[in-house]
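K.L.:
sequence? don't have it. structure:
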C-alpha cells in the first residue's frame, strides 16, 4: 500500500527538528552543570600537571576559556558529522565510541531481550484476557499488576536471595564468571545465559503487568466497535476476529509505548546493573555523570536519543500500515 509523500515529508521534518533539538540540549546541559571534567581531573592529580598541560587538555575537550560557547557548539557538530564522539576523560582519553561499544552489547542483549519478550507476551496475554473478559483469565491482571508496583530493586534482591543464595540455581552477579574472558564459545555463552537469567526474569516480571493491562483495556474498547459485531455476525471464526480485527486495532497504542521503551533498552536500568553488578551503559552513564565526563555523557545521550527516534519512526510506519486513518490525516 502506498504511503502519501506529504505524510513522509511531515514526519521527516518533525524528526529532523527533534534530532537537532536533542543534540543541542545534549551539548548545553553538561556545560550548565557546576564544574567541568578538567577541574575534577586537576583536583585529583593536584601538583602533577603543569598549567601548559591543563591548557592543552582544555583545548582538546573544547573547554578552554578562549573559546566561546558558540565555537564549542560548532566544533561539536563538526565532530558529530565526522562520526567522532570525542574522547572519554574518565577512561584514559579512549575514544567514546569504543568505550560505549564495550558496554552497549551487554545492555541491548539483556534489557532488549527482556523488553521484547515482555511486550510480546504481555500483548498476547492482554488480547486473550480482553477477549475472554469476565472469565477466570481476568485473575492474571491483578497478579501481574501487583508485581509491577513492587520496586524493582526489591524484586532483584528477592530473586538473588531465593534463586541464588538459597537454591543456588543461578549466579548472583556479573555477566560471566570471574576470570573468564569474553569469547564466542559454547562455555562462555552458557555463562552469559546463566548470569543473565535472574536479571532478565526480574525485568520481565516487573514490566509484564503494564503490557497486559494496557492491551486488555484497549481490547475492551475495540470489542464494542461495530466492525467486530459485523464480523461475528458473518460467522467468522473467533480466532480470526480476535487476531485479524480486534487485536490488530487494539495493538496500535501498544506500539507507541513500545517505541518509547526502546530508550529504556539502550540506556539500560541503573538499578538492575547495580543490584546484579551487571556491566552496561546504565552504570556507565552514572559513572560519567559523577566524573563530569562530558564527551561520554553526550555520546550516551546521543545513542539513547537516536534509538528512541528510530523506534518512533518504525512505530509511525507500523501505524501507517495498520491504520489507514493515520495516512489520510496527514496525506
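P.N.:
Cool, got the structure. Every value quoted in this text rests on a predicted model; they were computed, and no experiment measured them.

K.L.:
okay, CA-based contacts and neighbour counts for the rest of this
P.N.:
Will do.

K.L.:
Can you check my assumption that residue 129 lies in a strand?
P.N.:
No - per DSSP: H, G, I helix; E, B strand; the rest coil, residue 129 lies outside any strand segment and is helix.

K.L.:
Do I have it right that it meets residue 137?
P.N.:
Yes - in terms of C-alpha atoms under 8 Å, residue 129 counts as a neighbour of residue 137; the distance is 5.6 Å.

K.L.:
and the comparison structure, right after this:
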C-alpha cells in the first residue's frame, strides 16, 4: 500500500506539471489564428472584423498571465476547455467526446493485440530456438519493425483499397447508417481494417524482439538451471518461472505504449483520414487551435500517467519484492 500511495502522489504532482506546461507551451507557438487568417486572405479583412474575431475566439484577454492560469485551472476542473477556434463555435469537450472513442477503439485495441501477438511469438522464438520457424521469426520481426509506418499504410491503401477496392480509402463509416445496426458494424469494421492491420503488423515485431530478449535473459539465470536440475516439467518451468519473469520488463514499455495511444494515432488517422483524436490534434496544430490543442495534450498526459500507474499496480501484484518495499 505505501508503494501505491507514493506512486499516486507522484501521479498527481506530474499531472500538475503537465497541466502547467499545457498552459504555457501553446502560448509560445509563434503566431495566432487571426494572423494566420490575415495571411490566408492577404490582410484584406476589415479591422472591425478582426476585432470581432479576436473577441469571439477569446484572444482579447487583458488579464495577467497568472490570472489566466488560475482561470484555466478552474475551467479545467469543471471540464470546460472552451470553444474550438478551428471549429468555432463547437465546444472542445464535444469534439473530444466524439473523437476519443474512435481512437481508443482502434489504436488502443490494436496496440493490445500487437503486444499479445508479438509477445507470444517472441516467447515461442526463444523457447524453441534452433527450429526453422523459431529462428526465422526475429529477422522478419526486425524488418517489419524497421519498415516506415506511413509507407506500409500507403502501400495497403494502394493495393487493397485503390486497386482491389476491398476496403474504403478513408473515413470511419459509410454515410446514412443507423447507429449500431448490422450495416453500421460492418461499415465500421471495413473502415478500421487497414489502419488496424498497419498498426498490428508494424508494432508486433518490436514486441517480438523485446520478449525474445527477455526470455533469453531469464533462461540464462541460475534459478532456471536449478529448476531443471530438480526435474521440473518444461510446462511448469515455462509458466511459473520463465514467462512470469520475462513479462515484467515488457509491462513498463506496454504501459507507455498504451499511454501514447492518442499521440501515436496521429500518423494512423492522418493517412487514413480516420476521425479520431490524432487527426483532431493535427488539425488543431495546423489551425493554431489553442483550446483544442490544450485539451488533447492534457488527454495524452493523463493517459500516459494512468497507464503507468496501472502498470505499477500490476508490478506490485506480480512481484512480491515491490509489495514488500524491497525494490523501487
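P.N.:
It's in. Because the structure is predicted, anything quoted here is derived from the model rather than measured.

K.L.:
rewinding a little: which one's more surrounded, residue 129 and residue 137 of structure 1?
P.N.:
Counted by other C-alpha atoms under 10 Å, residue 129 of structure 1 and residue 137 do not tie: residue 129 has more neighbours, with 25 against 15.

K.L.:
Would you check how far apart the counterpart of that one in structure 2 and residue 49 of structure 2 are?
P.N.:
Correspondence of residue 129 of structure 1 to structure 2, assessed by TM-score structural alignment: residue 125. Distance, residue 125 of structure 2 to residue 49 of structure 2, using C-alpha to C-alpha, to the nearest Å: 66 Å.

K.L.:
and what of residue 218 of structure 2?
P.N.:
68 Å.

K.L.:
Likewise for residue 244 of structure 2?
P.N.:
From residue 244 of structure 2 over to residue 49 of structure 2 (counting by C-alpha to C-alpha), the distance is 64 Å.

K.L.:
Looking only at neighbour counts, state which of those two leads.
P.N.:
Ranked by neighbour count (other C-alpha under 10 Å), residue 244 of structure 2 and residue 49 place residue 244 first, with 15 against 10.

K.L.:
Aligned counterpart of the more buried one in structure 1, please.
P.N.:
Checking with TM-score structural alignment, residue 244 of structure 2 has residue 248 as its match.

K.L.:
what helix or strand is its match on?
P.N.:
Secondary structure assignment for residue 248 of structure 1, by DSSP states H and E: helix 247-250.

K.L.:
Now do that helix: everything it contacts.
P.N.:
127, 215, 218-219, 222, 322-323 (C-alpha atoms under 8 Å, 6 or more residues apart in numbering).

K.L.:
and if you look at stretch 228-242 of structure 2?
P.N.:
Residues contacting stretch 228-242 of structure 2 (C-alpha under 8 Å, 6+ apart): 215, 218-219, 224, 227.

K.L.:
how far does it stretch from start to finish?
P.N.:
12 Å.

K.L.:
what sits against the residue nearest to residue 75 of structure 2 when sequence neighbours are not counted?
P.N.:
Using C-alpha to C-alpha, 6 or more residues apart in numbering and skipping the chain neighbours, the partner closest in space to residue 75 of structure 2 is residue 81 (6.5 Å). Counting by C-alpha under 8 Å, 6+ apart, residue 81 of structure 2 makes contact with 75, 91-93, 291-292, 295.

K.L.:
What is the nearest of those to residue 45 of structure 2?
P.N.:
Nearest to residue 45 of structure 2 among the contacts of residue 81 of structure 2: residue 291, at 23.6 Å, using C-alpha to C-alpha.

K.L.:
Please give me every residue in contact with that closest one.
P.N.:
81-85, 92.

K.L.:
tell me the contacts of the corresponding residue of structure 1 for residue 149 of structure 2?
P.N.:
Aligned by TM-score structural alignment, residue 149 of structure 2 pairs with residue 152 of structure 1. The contact partners of residue 152 of structure 1, by C-alpha under 8 Å, 6+ apart, come to 202-203, 206, 271-272.

K.L.:
let's see it at 7 Å
P.N.:
Shown in contact with residue 152 of structure 1 (C-alpha atoms under 7 Å, 6 or more residues apart in numbering): residue 206.

K.L.:
I'd like the distance between it and residue 204 of structure 1.
P.N.:
Residue 152 of structure 1 is 11 Å from residue 204 of structure 1, where distance means C-alpha to C-alpha.

K.L.:
How many residues are close by residue 141 of structure 2?
P.N.:
Neighbour tally, residue 141 of structure 2, other C-alpha under 10 Å: 23.

K.L.:
Compute the number of surrounding residues for the aligned residue in structure 2 for residue 72 of structure 1.
P.N.:
In structure 2, residue 72 of structure 1 lines up with residue 68, judged by TM-score structural alignment. Using other C-alpha under 10 Å, residue 68 of structure 2 is surrounded by 14 other residues.

K.L.:
just residue 137 of structure 2 next, same as before
P.N.:
20.

K.L.:
Just the element for the residue opposite it in structure 1 once aligned, please.
P.N.:
Alignment note (TM-score structural alignment): residue 137 of structure 2 maps to residue 140 of structure 1. Element membership for residue 140 of structure 1, per DSSP H and E: helix 140-149.

K.L.:
The next helix-or-strand element following that helix against structure 2, how far on average?
P.N.:
Downstream of helix 140-149 of structure 1, the next assigned helix or strand under DSSP H and E is helix 152-159. Once fitted to structure 2, helix 152-159 of structure 1 is off its aligned match by 1.2 Å on average (mean C-alpha distance after the TM-score superposition for structure 1).
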